[in-house]
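K.L.:
Sequence plus the predicted model coming up.
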Amino acid sequence: MMGLRSIPLIVVLMAGGALAMYLPAAHALVLRQHEVARAFFYSGSFLLILIAMVGIATLNRPPPRAARAHLGTLAGAYLILPPMLAVPFTLAVPDTSFANAWFEMLSSFTTTGATLYDTPGRLPPSVHLWRALVGWLGGFFVLTAAMAVLAPLSLGGMEVISGRVPGREQANQITRVADPTERLLRQSLALLPAYAGLTLALWGLLVLAGESGLVGLCHAMGTLSTSGISPVEGMTSSSAGLAGEVLIFVFLFFAISRRLLPGTAMVDRDTPIRRDPEVMMAFFFLLGVPVVLFLRHWIGAIETEDSRNIAAAARAMWGGLFTTMSFLTTTGYESTAWVASRSWSGLGTPGLILLGLAIVGGGVATTAGGVKLLRVYALYRHAERELERIVHPSSIGGQGVVARRLRREGAYVAWIFFMLFAFSIAFVTAAMSLTGLEFEPSMVLGIAALTTTGPLADLAVETPIRWSGLGGAAKMIAGAAMVVGRLETLAILALLAPATWRR
């Protein structure tokens, strides 16, 4: 670890990506797909040689100024790593272009899960493994960056509870500026055992439930990273059935609150988990939205004289619960019962609800995207307090200093972020429309990219929108929106702010 501190962080990340290429190479070799194995093995070896040369050239180079180095490294990772990760993809799939491979890798690394290959059989199994692995590594990178980079700068949702100006480091860090490589390596060592262990545990449980090895591993990686990547057509083609969906549902709770994942920092352990703001907001949506969806389908079943079918009603309730959890955590897996509930009631997909859930998003400092539950909770508490003051103008808000800070400064910053997020949706929608798309597809694709929920394109509209149908300009816009949604607008503004340059 001490030796890695003298190497620029982006070089360490590139080396990690190149080393990961040996896993799909070994998988393809076991399957006797030698051309695919050579594509990954040669790419990994060649890139490691180049990265070693770059590492030697930049060894012991003085690190840049702290605040800009932290955020600049995050932005640089999403600019440099996807093209590098696309090299073996292009060689393993000869009938695709490098631009499509870049989009696929960017989508995976930002845990968006949008794919240009509508037919899963078009890609070799090892390439599907590579997509899931890149998404899994992207989720791990998000976790470590949130703890080691964004949290000390009061970004990524931490600004709601910190009470500090977003983008500025704590005063006690001025005496010794913590190197970004050191921070990320230390946090990676703390998070990796839990993150990898939970992935292996879910994989084993899915295999015991009847899932095949490759599909189970990809679904386990897609669940822990909330990328929603699948080598088949999602849960509808899964062999694990209801048991597999229940297992995935349970493990999706790790995207609700950072305190559920061992090794995380910036957590108030004194507060009971039942009073955790993110957990309370998540249960509000998990209880409210499935009931609304069930009543909607039940009313539709009355019109078709099938309302007494208890089995169909139970499937509809479970389908709403699982799909709500999946899209609230911006994963995007669709329950098999979700399709059955539509057949029971004869009603179409309530796409607006899925869009709203993805916009709300999961927990702060988790792999989920969206606005984040903590920001929504801060806005809710502020609105509650304002209504209370209308009824009792002389009342005093209680529950301590932290609660008052959350209702005041936290709600103020949360509202700013929400407005920036809404402006980003409008901007991306307008940009997509300029490429020739109609308004509805442009809006859905923009929200899917900014919330890092690629499956929204298939499920949020009556007629599925295919990412493969986008032109070159639209793919570039969608890719940029994925990076903005993953980094968040406050972090980008903090990176571009002149005050950051002087630190």
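P.N.:
Thanks, I have it.

K.L.:
can we go C-alpha only for contacts and neighbour counts from here?
P.N.:
Noted.

K.L.:
which residues does Thr73 contact?
P.N.:
Going by C-alpha atoms under 8 Å, 6 or more residues apart in numbering, Thr73 touches 9-10.

K.L.:
tell me which residues of the strand or helix carrying it are tucked away?
P.N.:
Thr73 is part of helix 66-92 when elements are defined by DSSP states H and E. Residues of helix 66-92 classed as buried: 66-75, 77-78, 81-92 (neighbour count, 16 or more other C-alpha atoms under 10 Å).

K.L.:
Now do the helix or strand in which Glu384 is found: which elements does it pack against?
P.N.:
Secondary structure from DSSP H and E places Glu384 in helix 373-391. For helix 373-391, the helices and strands in contact under the criterion 3 or more C-alpha pairs under 8 Å, 6 or more residues apart in numbering; DSSP states H and E are helix 159-162, helix 277-303, helix 411-434.

K.L.:
contact partners of it?
P.N.:
Surrounding helix 373-391, the residues in contact under the criterion C-alpha under 8 Å, 6+ apart are 157, 160, 256, 277-278, 281-282, 360-364, 395, 397, 406-408, 410-411, 414-415.

K.L.:
Got another one to weigh against that:
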Amino acid sequence: MHRILNIPLMVILMGVGATAMLVPAFYGLAVNDHLSARAFGYSAFLFYFIVLMVGLATYNNKNRNVARSHLLALPLAYAGLPLMLAVPFNEAVRDTTFVNAYLEMVSSLTTTGATSFDDPARLRDSVHLWRALVGWMGGFFVWVTALAILAPKNLGGFEVISSATIGRGARKIEEHVRNTDPRALLLRYSQQLLPIYTGLTGALWLALILSGESAFVAACHAMSTLATSGISPIGGLENSTTGFPAELLIFIFFIFALTRQTFTPDTTKQGLRRLRNDPEFMLAGLIVLCVPAFLFFRHWLGAYDVDEQQNLSAALHAAWGSVFSVMSFLSTTGFSSADWELARNWSGLQTPGLVLVGLALVGGGVATTAGGVKLLRVYALYKHGLREMDKLVHPSSVGGAGALARHIRGQGAYVAWVFFMLFALSIALVMTALALTGLSFETATILTISALSTTGPLTQVASADPISFAALPEAAKLILSAAMVLGRLETLAIIALLNPEFWRQ
């Protein structure tokens, strides 16, 4: 098994992608979708041959800095691997362009979940399965690389709780991680996390089937929930026939996108005690309680006076629609509740979708499949703000709560603010590029935030009218593809790769 790691990471990922093509190929044969079965089957064997040739040519190719090569492989994987994954998609969907297929695969692999096909019936079930499967694999890739590549380099949100230089080392309590070969870390975390990731997906799949969902739709929704891709073969949960039971099950599994303490092997043994003390989990809980309460109570008195009996039932549905949708967009999944439309009307806000835009910007936990700015960075700025207000009243006071808390309030808040500024700059640059393609200000804003926060379904709920990716010019689609990769990797990782000192190590 260790000999496989002598092959470059990009080649290994290509092999995994080629193997995954067999899943929709066999499914196509099972449901008599021979066109899709041939497209995925032939593509799998073609890329198997390419991977074999490239693997033999690069086997045991010595690299002076393996950690650097693995970090460099991340943007190459997110931007280059979809070129391969789009080939069977383009062959199975004959009435589309390769640019659309590429956008679809970048969106799936980065767990964004945006699609150019507004009508789900236009795609066969085998193609829907391929989209959900690529998104699921992209979510697992995020789990593994966050712990094996980004954490040792003090990136991906770990810089908030670390005193080491960004891009050059892990926390002091994890010196063994920094000195370990990244290839060994990739293998170890893959072996540890794959059973957890697969088991959670299987458990949600079975639970959705028991709730009354069909096996195929349940599988796609289960994979999309764990990967926070929001990909649905029926156009979203609002088109599901199961209603509240399925939404409740999916709501429970959103917790794995809010904090890594729920699945990381070295923390699961400590159980609920570690989760109860986790700042990301507590902050997420506060948001999920406060935002729906604001949407719910804003027009409660007015609605209650109209018709008490009818509005009591409507109030419960509106409350659930708000709670589910807030949790979904905070985790950057993007599933909307079937009761979200009722919640929109109940809130009385002209543009309640903007609330979901703000939630997607905040995002989920560090080292999870969620995108956005991340809860830990928001928490660091919040603690810094509290400390600054305390110093206004007591200028000579000394902050307590331990060394880690002091670091988060100080250096952690500083790097979090730097990331906020870089994220805002990224939004401005992408919006400018989209505006040059002819898009309006509102459309460019929503598309940019959707791509950078990896929340594709945001385009359907953020504005009064849904935004169609199919109507965008090809230049805009390519810009959004690059923005999705940037949002998935985060700006600090890109800057670390551009740092000359990083290449001198």
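P.N.:
Cool, got the structure. Only a predicted model underlies this, so the values are computations on that prediction, with no experimental measurement involved.

K.L.:
Would you tell me which one of the helices and strands packed on helix 373-391 of the first structure is buried the most?
P.N.:
helix 159-162 (a mean of 23; mean count of other C-alpha atoms under 10 Å).

K.L.:
That one against the second structure, how far on average?
P.N.:
Taken over the aligned residues, the distance from helix 159-162 of the first structure to the second structure averages 0.7 Å (mean C-alpha distance after the TM-score superposition for the first structure).

K.L.:
Mean distance between the helix or strand containing Trp130 of the first structure and the second structure after superposition?
P.N.:
For Trp130 of the first structure, the enclosing helix or strand under DSSP H and E is helix 125-145. For helix 125-145 of the first structure, the mean deviation from the second structure after alignment is 0.3 Å (mean C-alpha distance after the TM-score superposition for the first structure).

K.L.:
helices or strands up against that helix?
P.N.:
If contacts are counted by 3+ C-alpha pairs under 8 Å, 6+ apart, helix 125-145 of the first structure sits against helix 22-30, helix 66-92, helix 98-109, helix 180-208, helix 213-224.

K.L.:
Give the aligned range of the first one in the second structure.
P.N.:
It stands for helix 22-30 of the first structure. The aligned range for helix 22-30 of the first structure in the second structure is 22-30, by TM-score structural alignment.

K.L.:
which parts of the matching stretch are buried?
P.N.:
Within stretch 22-30 of the second structure, the residues that qualify as buried are 22-29, counting by 16+ other C-alpha under 10 Å.

K.L.:
secondary structure element for the spatially most central residue of the second structure?
P.N.:
Central residue of the second structure (C-alpha atoms, centre = their mean): Ala370, 3.6 Å from the mean position. Element membership for Ala370 of the second structure, per DSSP H and E: none, as it lies in no helix or strand.

K.L.:
for the helices and strands packed on helix 373-391 of the first structure, which one sits closest to Pro8 of the first structure?
P.N.:
With C-alpha to C-alpha as the measure, helix 159-162 is the member of those nearest Pro8 of the first structure (27.4 Å).

K.L.:
The helix holding Trp130 of the first structure corresponds to what range in the second structure?
P.N.:
Mapped onto the second structure with TM-score structural alignment as the criterion, helix 125-145 of the first structure occupies residues 125-145.

K.L.:
What of stretch 68-84 of the first structure?
P.N.:
Using TM-score structural alignment, the residues of the second structure aligned to stretch 68-84 of the first structure are 68-84.

K.L.:
so how far does the matching stretch sit from its counterpart in the first structure?
P.N.:
For stretch 68-84 of the second structure, the mean deviation from the first structure after alignment is 1.1 Å (mean C-alpha distance after the TM-score superposition for the first structure).

K.L.:
is it true that Thr264 of the first structure touches Leu192?
P.N.:
No. The pair Thr264 of the first structure / Leu192 is not scored as a contact, 10.5 Å apart, by C-alpha atoms under 8 Å.

K.L.:
More neighbours: which of the two?
P.N.:
Remark: of Thr264 of the first structure and Leu192, Thr264 carries more neighbours, 19 against 16, as counted by other C-alpha atoms under 10 Å.

K.L.:
OK, contacts around the counterpart of Phe329 of the second structure in the first structure?
P.N.:
If you follow Phe329 of the second structure across to the first structure using TM-score structural alignment, you land on Phe327. Phe327 of the first structure makes contacts with 333, 354, 357-358, 361, 453, as judged by C-alpha under 8 Å, 6+ apart.

K.L.:
For Phe327 of the first structure, give its distance to Ala57 of the first structure.
P.N.:
Taken as C-alpha to C-alpha, to the nearest Å, the spacing of Phe327 of the first structure relative to Ala57 of the first structure amounts to 44 Å.

K.L.:
burial count for Ile310 of the first structure?
P.N.:
Around Ile310 of the first structure there are 10 other residues, counting by other C-alpha under 10 Å.

K.L.:
Return the residue of the second structure aligned against it.
P.N.:
Using TM-score structural alignment as the criterion, Ile310 of the first structure maps onto Leu312 of the second structure.

K.L.:
can you check Val461 of the first structure too?
P.N.:
Val461 of the first structure maps onto Ser463 of the second structure when the alignment is built from TM-score structural alignment.

K.L.:
what about that match, which SS state?
P.N.:
Reduced to three states with DSSP: H, G, I helix; E, B strand; the rest coil, the structure at Ser463 of the second structure is coil.

K.L.:
distance of it from Ser232 of the second structure?
P.N.:
Noted for Ser463 of the second structure: a distance of 21 Å to Ser232 of the second structure, by C-alpha to C-alpha.

K.L.:
which ones are touching Ser225 of the first structure?
P.N.:
Contacts for Ser225 of the first structure were tallied using C-alpha under 8 Å, 6+ apart; they are 111, 135-140, 367-368.

K.L.:
Those: which two are farthest apart?
P.N.:
Using C-alpha to C-alpha, these span at most 13.8 Å, a distance reached by Leu137 and Ala368.

K.L.:
quick revisit: can you tell me the helix or strand for the match of Ile310 of the first structure?
P.N.:
When elements are assigned from DSSP H and E, Leu312 of the second structure belongs to helix 308-330.

K.L.:
What's the first helix or strand after that helix?
P.N.:
Next along the chain after helix 308-330 of the second structure, taking DSSP H and E as the criterion, comes helix 340-347.

K.L.:
so after that following helix, what's the next helix or strand?
P.N.:
The first helix or strand that comes after helix 340-347 of the second structure along the chain, using DSSP H and E, is helix 353-362.
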